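In: after the sequence you'll find the predicted model.
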Amino acid sequence: MTEDDRRWPDPHATDTVRRFLRRHRRAVDTILTSARLDGLDELADAAAEYAAAPEGPCTPEGAAVAFAIAQHAAVAYRTGARREREFIDRFVDSWMIEHGHDFVTAVAEARRGVRVEEPDPRAGRMTPWLRLAAADEDGSAADEALIRRVRDRLAVVAESGEEGTSHIVTEPKSITTDQIRRFEAAMVDGRRWRVAAHRRLVLEDPALGQLARRLVWARFDGHGAVVGTFRIEADRSLVDVGGTLVELPGEALIGIVHPIHLGDSVDAWRNSFGDTGLRQPFEQLTRPIYRFTPEESESTVLHRFTDRQVRTDRLFALQELGWEVTREALYRRLTPTREVTVTLDPGLEGGYRYEPERQRILSVELRGGTFGILDAVTASELILQLERPAA
C-alpha cells in the first residue's frame, strides 16, 4: 500500500467529477440512448440520474454505468498508470464523500457487470454502446482497474477498524495557502457538504478544522437558500451568532456562507468574531458586496468598466480565479453557455517584462444572456474581480 492510498479523499472530487461528466455529456447521452434502444431503460435512467447530480440520490448501478462510460470517453486523456489511478481516484473520492464506503464497494461490484463496446458497423452499431456482461465472462481491464483501486483505498479503513477516515493521515498538518484558496473558492462556487462528510473531511482534519473555526457556515435548503448560520467551536460543536448550540440533521447541506446571504446579520457576526479574537483566513465578513443596476441587469454589456484603466500585472493575477488571458482579452466561462469577455487596449504581448504598465478596458460583455440572469453571488464576485485590478 502506497502513501497515496493513505491520503484523505479530495474534498473537491465531486466538483471535478461533475465538470468531467459535463464535458463528456455528448458521449454519455449517445451511449445511454443506445442502451434504451436495447431495452436497458432502468440502467440508463439510473446512469443519467448520477451524471446529472453525482452528489445527489443515486444507485451504485447508475454510478457504475456512468463511470464505465467516463472511462471509455476519456481514454485519450489518460496515459500511463499514474494518470489512470488519478482518474479513478477522483470518482472513488467523490463516492466516499457523498455516499459512503459501502456505496464504493457496491459500485466496484456493479462495474463488473457492464461493458462499453466500440462501434461495430457490420453489426449495425454506429456508435459506442452498452451491454451487460455474461455471468461467466472474465472481467475487463477497465473494471479490474477500479476494483484494485477500491480495494487499496478501503484497506486503510479496515486497518483503522471503523468506517471513518480519521486514521488515514496521522501526521499533523499545517495550514497552506492552497487550502485557504480552496475554502474561499468553496464559498464563491457554492460548494456544499453533507454533515457526515463535512465532519470527516473538514472538522476532523487538523489543518482544515482550524480554518473552519475561523469562518461562518450555513445550512442550505435544496434550492440554495440559507436555513440558518453557525460557527464551529474548539470542541467541534456548532453555535449560532448568539452562542446557542445548533444541531443539524444528517442529511443537511452545509457550506461556507457568502456575506451576500447574511443580510442584516453580518454586523452581529462581525461582533461575534471580534469577541472570539479569531482572524478570518480570507475576506468573508468584510468582503465587499456588489450588485448590478437595473440597466446593467437588462444589458449584455457592463458599461461601468468601459474606459477604466487597470494595472497589467493584476490582470495576470486573475488567472488564479479562473480567467483565461489572451493577447486581446480576458475570458471567464461562468456556465457551459455563458462567458464573460473583457476586451483590452493596447493588449498583452505575452510577459510582464514586455507589457505596458496599464491597459484600458474597451468593454465587458456577457455571451449567453443578460447580466441579470446571473445569481447574486456570481454577480458580486464578477464585479469584485474586475474592480480590484482597476483600483
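Out: The structure has been received and is ready for your questions.

In: alpha carbons only for contacts and neighbour counts from here, please
Out: OK.

In: which elements pack onto the strand ranked longest in the chain?
Out: Ranked by residue count, the top strand of the chain under DSSP state E comes out as strand 358-367. If you count contacts as 3 or more Cα pairs under 8 Å, 6 or more residues apart in numbering; DSSP states H and E, strand 358-367 packs onto strand 309-311, strand 338-345.

In: just the buried residues of the longest one, please?
Out: Put plainly, it is strand 338-345. Neighbour counts over strand 338-345 (16 or more other Cα atoms under 10 Å) mark 340, 341, 342, 343, 344, 345 as buried.

In: next, give me the two most distant ones among those.
Out: Spatial extent of the buried residues of strand 338-345 (Cα to Cα) is set by the pair 340 and 345 at 16.8 Å.

In: okay, strands next: where are they in this protein?
Out: 114-117, 129-132, 193-194, 217-220, 226-232, 238-239, 253-256, 309-311, 324-325, 329-335, 338-345, 358-367.

In: any idea of the angle the last one forms with strand 338-345?
Out: Between the axes of strand 358-367 and strand 338-345, defined by axes from the mean of the first three to the mean of the last three Cα atoms, to 10 degrees, the angle is 150 degrees.

In: okay, the angle between strand 358-367 and strand 329-335?
Out: Strand 358-367 runs at 30 degrees relative to strand 329-335, counting by the same axes, to 10 degrees.

In: put this next to the first one:
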Amino acid sequence: MNRYPRRALRLLSAAATGDGEQASLSRMLLPLHVVTHPELTKETLSALPEASAVVVAPLLKLGERDAEAPAEALPALLVAPPWTRKRTGRKARVARDVLGVPQAEVDWKPGEQEAWAATVVAETPWWREHDWSREIQQMQQGTWRGDIRAARLFTTGPEDVVRPLLDAFAPEHVWDTENYLRPVVARHGLHALPMVSRLAARYPATACGLLLPYRSVEVARQMAEWLVRRQSLRPTVLAWLRRHGRAAAALLVPDAVGPAGTPCTHAEQALRQLAAELGAEAVRGIAAACGAEAEEIVADLLAGDPLEAALPARMPSPCTWADPALFLQIRLTGGRGALPADAVRHVTTMLQISKPGDVYPGLATVTEHCDADSLAEFAWALFETWRFHGMQAKDSWALHSLGLLGDDETVRRLAPLVRAWPGENAHHRAVEGLTVLAAIGTDTALSHLHAISQRVPFKALKKRAREKIDEVAEGLGLTTDQLADRLVPGLGLADDGSTVIDYGPRRFTVTFDEQLRPCVHDEFGKLRKALPAPGVKDDPELAPAERKRFAALKKEVRTIASDQLRRLEAAMVTGRSWTTAEFRELLVEHPLLRHLVRRLVWLGDGDGTVTAFRVAEDLTLADVHDGAWTLHVDATVRLAHPLHLGDELEAWADLFADYEILQPFSQLGRPVHAFTDEEATGHRLTRFEGVTVPVGKLLGLTKRGWERGTPEDNGVERWFSRPITRDRHLVIALDEGIAVGMVDEFPDQTLETIWIDAAPGDYWPNHTYPHRLGEIAPVIASEILADLTDITAK
C-alpha cells in the first residue's frame, strides 16, 4: 500500500464498494490509507469511478481534523482522570454495630393518597359485576393464576378478607401497572409493600413508581441497585432519593457500612448521590445516628473520589491498536472543537474498564459533553478495528462499547453481523451482540432484536434473542407480542399511509399493496411500474436525494413486511387478541400496517356476542352486509379463521371479490381440515405415517411454526415438532433424520410416527402416550393437517 499508494487507493476503494469476501477487510484498510496519504487521495479522487469516489470522499475528513479544544474547555475527567495519578486508597471497613435502623413506613405528600385512591382504569361491565369468590378461594389455596385486572379485588373487597391475600397476588400478565395498583397502595399502605416490591423487581419499567411513597431498607436497596444498573430508571430513583432525603440516607447507611459486596457498592453510590443533593455534612450527620463507627466509614466514603472508587483493582494495559489518528474525531457539543488525542485515549480507557451492567460512571460525563453522532462513529471505528485485529476476546469491550455509545445506524450495521456470526463458529460473540442491541435499547434496536428472535436459522441464537426480548418486554409489563406491535416503525408515512417523493417539477405518491410492496402513482393518479430516474428538468439536488430516500424506504418495508405478514397469520392461527384501544392505535391507525388490516376479516368479541367485521378504506368498520358497525370500547379483537366464520364465509368471500380486495395471506380461501372420529380418539396420526417427503419441503415448515429436533447421535435430528400449547406438541419421528449442517445427506425423510406429547422427543413404541389428537383445538388441528397434506402431496 505504501509502495504503490495510487494503485492501493484504486483497488481498495473498488473492493470496498462490493459485497465480496474482501469488502469488509478493504473497508477497514481504506481509512488508514487515506489518513496516511491525504494529499494523494485528494489528487486522485476525481479519477476514481463514481462508486469508489463516494466511499473515499467522506474519509478525507479523517485527514481534515477539526481544531482541538484546549484543556480548559474540557471536563477535568478528560484532562487528568483518576487512573493517571496515585490512588488515595481507602481501607474497607465494616461497622460492628449499626444502631437505630428505621422501620418501614409510608410517607404521603399532601393529597397524594386521595389522588391515588381515585385512580380509574377502563373496565368492562362484566369485570365490575364479577363475583370474586372463586378468585378469593384460589388465592387462599395458592392456585390463583390471573392478570393485573384482579387488582380490583383489593380495592372493592372487605379489608379483613382481601388484605391477607395480597401476598398471593402475582399476576401473570400485567399492563398499565401503576394505574391498577395505585388504589391498592392507597388503601392498604404498608400491607401492600411486599406485593408491590415483588412486582417492581419483576416489572421495573412500569411498576417502579409505586415504590415512591415507601421507605424501608428493602426499598432503599432496590433503588440503589436501579441507580447503578438501570439507567432508564434513574429519574424515578432520583425522585425517590430527593423525596425522602435524610430518611433515605438513614436507610442506605446499613448496607454502605456492611460487608463488602454488591449491596454495599450500590449503597455507596446512592449515598454519594444524596451527598451531592443534601451536602456531605448532612449525610455524615445522618450516619452518626447509626453509631460512631458508621459515621467514620461514611465520612471516609464521602471524602473519596467516586470516579476513583469505581476503578478496577488493576487497570488494563493501553490499547495500542486504538490509535485516535485513525478515527473520526470526537466532537464536543456546541461546536467547541474536538477532543485531543490524549482525551480520546482516556475515553477508550473508560470503555475498556466498563462491563455490561457495570459501566464506569465517568462515561456519563463523556456523553454529556460530546456530540452523540461522533461518539457513535468513534465506537463503530473501534469495533471495526477490533475486527481487523482478529476480534480477540480480551478486547471484546470494543463490541460492548457499541451498546454504550451506539445509535440506530449502529444497529443497522451490527444486526447483519450478529445474524452471521453463528455460521462462522462464533455463537458466543453473537450472544454478546444481542446484549449490545438490548443495551442500545432504541425502538430500532429492539425491532432488530425481535427479528433475530424470529428469523435466523440458528436455533440457539433465536432462543437467546427471545430471552432478551422477553426480558425487555417483562420490564415494560408487556408480552413479547405486545412489544413487537409497538416496535413497528411508521417510517415517516403520512396519516393516510402514503408518502410523496418530490422531484421538484414532478411529484409521485407512494402507497402499498397487500404484500406491502410500494405502488408509485404520478400526479394524475396513474400507477407506474417503478419510480422513474431523475430527469434533466428535475431538481438536481432534491430529486437524487428523494430517489435515495425511496430506495431506503423500499428496503426497510421489505424487511418489515415479511415479519408482519408472518405475525398476523400466526395471530389468526393461535387466536391472539387485542383490546379495542390496541387494535385502533397499533393496527388500524398505524400508517403502514393499515394496508394489511383493511384486507382482512376480524372478530369483535364484546357484550357476549362475536361479530365478524372489516376495516373500510376510510377506517370505519363494516359487517358482512357492508353495514356500518361499531366496536365496543371493552371488546377484544382477533383475526377470523374460516372455521370462525361458519355460514358467513361465502358471503365474506363474495364481498371481498366484489370490492377486488386482495388478501396479504390466505384467509377466506384457506383450506379447512379436521381429524376423523377415529383419529380424534387416538394418539397417532396414522394417515401420514410411512409417507416419504423431500427434506426441503419438511424444512419449509419452519416458516409456519414447526421446529427442528435436538441433534442426537452423530448430529442427527430425529424428530420434527409443532407447538400446540405450552405443554403440548405434535411430534413427527423421522427416518433417517436431518443431519445438522448437511441437510442433503438424507434427502428424503420418512414420517415414521406422528403423535401428540407433552414435549418434543424421539418415539419409543413401548411407551404409553395418554394425550389424544382430539385435545387439539379445531383451528390448530386444521393448520397441522393442511401443512402435512401440503408436504405429502405428490
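Out: Right, received. Where do you want to start? Note that the coordinates shown come from a computational prediction; the quantities given were computed from them, not determined experimentally.

In: in JSON lines, list the buried residues of strand 338-345 of the first structure along with distance to residue 253 of the first structure.
Out: Listed next are these as JSON lines, based on distance: Cα to Cα, whole Å:
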{"residue": "340", "distance to residue 253 of the first structure": "30"}
{"residue": "341", "distance to residue 253 of the first structure": "33"}
{"residue": "342", "distance to residue 253 of the first structure": "35"}
{"residue": "343", "distance to residue 253 of the first structure": "39"}
{"residue": "344", "distance to residue 253 of the first structure": "41"}
{"residue": "345", "distance to residue 253 of the first structure": "44"}
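
In: how about the helices in the stretch 201-350 of the first structure?
Out: Using DSSP state H, counting those that start in this stretch, the helices of the stretch 201-350 of the first structure run over 206-213, 266-276, 294-297, 312-317.

In: list the buried residues in the longest one.
Out: What that stands for is helix 266-276 of the first structure. Neighbour counts using 16+ other Cα under 10 Å place 266, 269, 272, 273 of helix 266-276 of the first structure among the buried residues.

In: first-to-last residue distance for stretch 590-601 of the second structure?
Out: Using Cα to Cα, to the nearest Å, the end-to-end distance of stretch 590-601 of the second structure comes out at 17 Å.

In: how far does that stretch sit from its chain's centre?
Out: In terms of Cα atoms, centre = their mean, to the nearest Å, the centre of stretch 590-601 of the second structure is found 23 Å from the chain centre.

In: between the buried residues of helix 266-276 of the first structure, which sits nearest residue 325 of the first structure?
Out: Nearest to residue 325 of the first structure among those, with distances taken as Cα to Cα, is residue 266, at 34.8 Å.

In: from residue 612 of the second structure, how far out is the aligned partner of the closest one in the second structure?
Out: The alignment partner of residue 266 of the first structure in the second structure, by TM-score structural alignment, is residue 649. Going from residue 649 of the second structure to residue 612 of the second structure by Cα to Cα gives 10 Å.

In: can you check residue 493 of the second structure too?
Out: From residue 493 of the second structure to residue 612 of the second structure the distance is 29 Å (Cα to Cα).

In: in the first structure, point out the residues matching stretch 268-284 of the second structure.
Out: Aligned using TM-score structural alignment, stretch 268-284 of the second structure spans no residues in the first structure.

In: so what touches that stretch?
Out: Here stretch 268-284 of the second structure makes contact (Cα atoms under 8 Å, 6 or more residues apart in numbering) with 224, 227-228, 241-242, 245-246, 249, 252-253, 256, 295, 298-299, 301-302, 306.

In: what range in the first structure matches stretch 349-366 of the second structure?
Out: Using TM-score structural alignment, stretch 349-366 of the second structure finds no match anywhere in the first structure.

In: helix or strand: which one has the nearest residue to residue 405 of the second structure once chain neighbours are set aside?
Out: Distance criterion Cα to Cα, 6 or more residues apart in numbering; nearest residue to residue 405 of the second structure, sequence neighbours excluded, is residue 376 at 5.2 Å. Using DSSP states H and E, residue 376 of the second structure sits in helix 372-388.
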